[in-house]
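> please work out how this folds:
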Amino acid sequence: MTVAPSWVQHAIWWQVYPLGFVGAFPAESPAGPGEHRLRRIADWFDHAIELGVSGVALGPVFASRTHGYDTTDHYRIDPRLGDDDDFDYLVAEAHRRGLRVLLDGVFNHVGLDFAHYQQAPHDESSARWFRGRPGRFHTFEGHSELITLNHRNPDVVEYVVDVMVHWLQRGADGWRLDAAYAAPQKFWAEVLPKVRDRHPEAWFVAELIHGDYAAVVDAARFDSATQYELWKAIWSSLNDGNFFELDWAMQRHNDFVDRFGPLTFIGNHDVSRIASRLERPEQVAHALVVLLTVGGVPSIYAGDELGLRGVKEERAGGDDAVRPEFGSPPPQLDPADVQVWELHRYLIGLRRRHPWLHRAHTKALRLDNRQYVYQTRHGDDALLVALNIDDKPLRVKLSELEVGQAQVVAGSAAPPPETVDAVAVEPHGWRILRSV
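Predicted coordinates for the structure are as follows:
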């Protein structure tokens, strides 16, 4: 088991998909030589600071033909975004504000313009970079434009190590490893220790979807993994009125937290936005409360804090709605979106005031389909969280939960910060309390 850098205990990410964020893809025309769109992201860093996050998790920024996940040159900034100077500026502006920078690396497969793929038909050494043989190379999940690398080739191993080290030396603080589940665990277990030898403070989070996250993290030497199980349970339990599903996922989550700090989220660039996913708009608050009171490393997808909506569709261009262009800050918000913004700021602030939540376990104290009270605890520190999605109020004496008096910390309907001996939550509301 690897030990993540200490700074990760305080990490809260703001995730940005650069090509969409700056209007580089899809685009009517390619960027001109004088355009430096990557710098537009830095214009939003003060917004990120006001939100309360500690780092910016960037989507793909390297040269590609289309959406960024068909990398053609891992050493080159995508010309649609800018150049090396723009990357250096972005990192410097982030670090000047105390923000970490996470890069998105696609090392399972490459795009059609990748140099070794172009050379493979007439160069045996280049052909060995890929699985299969020229004309019949393996592709990623049936996408003919995504060519799977041969992770058993020592040249591929050294290439990936060198790419990671190169950008860490340029100022990045870590890597998200796209489609990490598709590459052999032995490959990652060979690559990552070599990178850590050079950059022991770097953090590596794997994109995993299904399976035994903890076992994969251990075997592959990752620091973290994307917690899709919890993401699904959050929105599904709210839509279905089935907190038993959420509680089951929370129990699984406890096991993961014992082994590593999972990357938790209720939105990212690959899924419908939480405001569109949930059937009742007020339940965005319930989802956010769960995200920011459970163990792990939380991530906010840029725009969710502004109440943006967007549905991912299974078709060509189906991601565009969840990867929109952002204009110049500050954003113009209607009253409902202001409430979403303020709720994000408050709950992120609560998270930062209680850094022990990074390693917290949850325990159900009261559970039925539409009402859920759980304790989130690490050592002597604890909070009580009550979620109510029923049409009737939730009221339970703290003594029945084997909890003493508690002070209301936050909740719907702006409850006063009073000391209470019972949890009382209006229909479709929520509360967070602290033991006194």
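> CA atoms for contacts and neighbours, from now on please.
Noted.
> can you map out the strands along the stretch 301-436 of the chain?
Along the stretch 301-436 of the chain, counting by DSSP state E, counting those that start in this stretch, strands occupy 361-367, 371-378, 381-388, 394-397, 406-411, 419-420, 422-425, 430-435.
> to clarify, my last question referred to the stretch 51-200 of the chain.
55-58, 62-64, 71-77, 100-106, 109-110, 139-140, 143-148, 174-178.
> looking at the ones you listed, spot the one closest to residue 284.
Residue 284 lies closest to strand 55-58 among the strands of the stretch 51-200 of the chain, at 21.9 Å (C-alpha to C-alpha).
> need the strands of the stretch 51-200 of the chain in TSV with distance to residue 387, can you?
Formatted as TSV, these follow (distance: least, C-alpha to C-alpha, whole Å):
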stretch	distance to residue 387
strand 55-58	29
strand 62-64	42
strand 71-77	43
strand 100-106	32
strand 109-110	42
strand 139-140	41
strand 143-148	42
strand 174-178	32
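> run this one through as well so I can compare:
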Amino acid sequence: MLKEAIYHRPKNEFAYAIDERTIHIRIRTKKKDVQQAILIHGDPYDYNAKEECWIKKEKEMTHNGNDDLYDYWLVSIEPEHRRLRYGFKLVNSQDALVYTEKGFYREEPLDASYYFCFPFLNQIDVFSAPNWVKNTVWYQIFPERFANGDTSINPPETLDWGSEEPSTTNFFGGDFQGVIDHLDYLHELGITGIYFTPIFKAYSNHKYDTIDYLEIDPQFGDKHTFKRLINECHQRGIRVMLDAVFNHSGFYFPPFQDVLEKGEASRYKDWFHIHEFPVQADEPANYDTFAYVPTMPKLNTENKDVKDYLLKVARYWIEEFDIDGWRLDVANEVDHAFWRDFRKEVRAIKPELFILGEIWHDSMPWLQGDQFDAVMNYRFTSSIIDYFAHQTIDANQLMHSIHAVRNSYPETVNDVQFNLLGSHDTPRILTVSDERTSLVKLQMTLLFSMAGTPCIYYGDEIAMTGDQDPGCRKCMQWEEQNQDQDMLTFMKTLISLRKEHKAFRSNEGLRFYTDAAKLDVIVYEKQDLLFILNRQERAITIPLPPHYNGQSAIDLWTNDPVSFEETVTIDKWGYAIYQLTT
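This is a model prediction of the structure:
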């Protein structure tokens, strides 16, 4: 047994509370090195005076998947008095070890102080994302390109809708009225949450260069129209999440203009990270920015006045307009102390508000219950696209990647992770899939059948194309003859299945089958559902696990009854979802 590969710490994704009574414990071991993992556990104060030893129990752990290097094991435990000492008994055919905080032993230590400690399950420390999020299907709208419903507020030199390819500088007049006009379309699609990219007054068409955080950009409408939009969404059961750009402002943000004008005498000089005076606003700028963009000066969120201002902004849009969530742009470059205060402020107003961070890498430091509820799950995105679209990894590598991402977070986080295949920052999924809708359907099926909260980038449901920004920001195609109606029907069905079957929305019982993976087919089960995905340009017959032989099921796409035999044949680029009935 390779001791160096065995890892546990009593914190983060390895030990966490899932509710006020229950704790999850996870351990990592070398892949295929351990056949059985058992939790040794007990109350730290339970002592057998006669035997002069700590009183402990055992509970079998469940194999929770593996990546290319490690196996992961998970167990759920409810300590009677909400406190816990624990260790692990690890067994294979040749060895058995006891793993504790003080190291490895052949025999179980008798003293509780040798073991890992979960001191007390305090309810205030339990990770608590809003209950509604895991059941939500999101739709991301880039407001300038969704629909033009009020031409009277078009910005100067607005182009006819879709008359040119998108650029970083052109405008087509998308606005709030256009969104209102198409809410029934979103409702019929099955959407229950809208994520808007920034709507506040800004210079650009993307609005990530904020001028005034407390005003709506006039090209989108006014506050009255926005309030009507929120109300219309809520009447249809659709939540609304706004985009907060608190890492940086725009060039024309009045405090930054004041610094440019007055230099070191400006009362706002400490609102930004100025290296020296006079301020040099050309590239390379002599102040910190988003990336290397001089028109997006980085805000100093450690400054009290900046913090007070931004927290006022966060409160305002909740109190005045009843928004349901904040998506936080470039969230990983803002200090943790600010986000902790942010969470306290917004949750004090609306306890069920969703807080989503834009982070593209491992995000555990932000997901401990004191900052964000979830992040944009781009690590999951990359795995799906690498397998189905780029085809640079094989089936085993996809399965390994999914398990690695899953086991890097608590399951309570996984339940609300923001899962997506594309956004305003990436090429469209149909474009990266060589414009093969068959491959997009496979990717959407996997996305929608995993725990988390899935998001559709506007237009992907009708097979719109678009390369990297600005190509991915085309005008929404509203002429039905130019929409892929087959793709739209597919997405409506997939969303409906996700809402109908709880197993789509949970990773409970998730298991991938390696025999199918050897044939480059993805086969996985969750509870009473079996999923099969074939990315190959040929039909293929695959073996089913023995326990399926003779079982009856329903094909959820066709509602036809199925009787399983030893194998099943899946069409080229095919997908199937079966619900067991026996």
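> can you calculate the TM-score here?
TM-score of the superposed chains, computed with TM-score structural alignment, normalised by the length of the first structure, equals 0.88; 417 aligned residues with a C-alpha RMSD of 2.5 Å.
> on that earlier part again, the strands of the stretch 51-200 of the first structure: which one's closest to residue 1 of the first structure?
strand 174-178 (17.8 Å).
> could you tell me where that closest one falls in the second structure?
Mapped onto the second structure using TM-score structural alignment, strand 174-178 of the first structure covers residues 325-329.
> among the strands of the stretch 51-200 of the first structure, which is nearest residue 253 of the first structure?
Per C-alpha to C-alpha, nearest to residue 253 of the first structure of the strands of the stretch 51-200 of the first structure: strand 174-178, 20.0 Å.
> picking up where we left off before, out of the strands of the stretch 301-436 of the first structure, deepest packed?
Highest mean neighbour count of the strands of the stretch 301-436 of the first structure: strand 381-388, a mean of 23 (counted as mean count of other C-alpha atoms under 10 Å).
> contacts for the top helix by length along the second structure, please.
Assignment by DSSP state H gives helix 304-321 as the longest helix of the second structure. Contacts to helix 304-321 of the second structure, defined as C-alpha atoms under 8 Å, 6 or more residues apart in numbering, come from residues 213-214, 227, 230, 244, 246, 271, 299-301, 323-324, 338, 342, 345-346, 349-350.
> at 6 Å instead, please
227, 301 (C-alpha atoms under 6 Å, 6 or more residues apart in numbering).
> which parts of the stretch 351-500 of the second structure are helices?
Secondary structure of the stretch 351-500 of the second structure by DSSP state H, counting those that start in this stretch: the helices cover 378-388, 395-406, 411-414, 429-432, 437-448, 485-500.
> quick one: which of those helices is nearest residue 356 of the second structure?
Closest to residue 356 of the second structure of these, according to C-alpha to C-alpha: helix 411-414, at 11.3 Å.
> contacts for the closest one?
By C-alpha under 6 Å, 6+ apart, helix 411-414 of the second structure touches residue 452.
> next one: the spatially most central residue of the first structure from residue 38 of the first structure, what distance?
For the first structure, residue 299 is the residue whose C-alpha lies nearest the centre (C-alpha atoms, centre = their mean; 4.4 Å). Remark: distance between residue 299 of the first structure and residue 38 of the first structure (C-alpha to C-alpha, to the nearest Å) = 21 Å.
> next: residue 308 of the first structure.
For residue 308 of the first structure relative to residue 38 of the first structure (C-alpha to C-alpha), the value is 22 Å.
> check contacts around whichever residue in the first structure pairs up with residue 220 of the second structure.
With TM-score structural alignment as the criterion, residue 220 of the second structure lines up with residue 81 in the first structure. Applying C-alpha under 6 Å, 6+ apart to residue 81 of the first structure gives the contacts 36, 37, 38.
> quick check: PyMOL command selecting the buried ones in the residues you listed.
The buried subset of the contacts of residue 81 of the first structure, as determined by 16 or more other C-alpha atoms under 10 Å, is captured in PyMOL by this line:
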select buried, resi 36+37+38
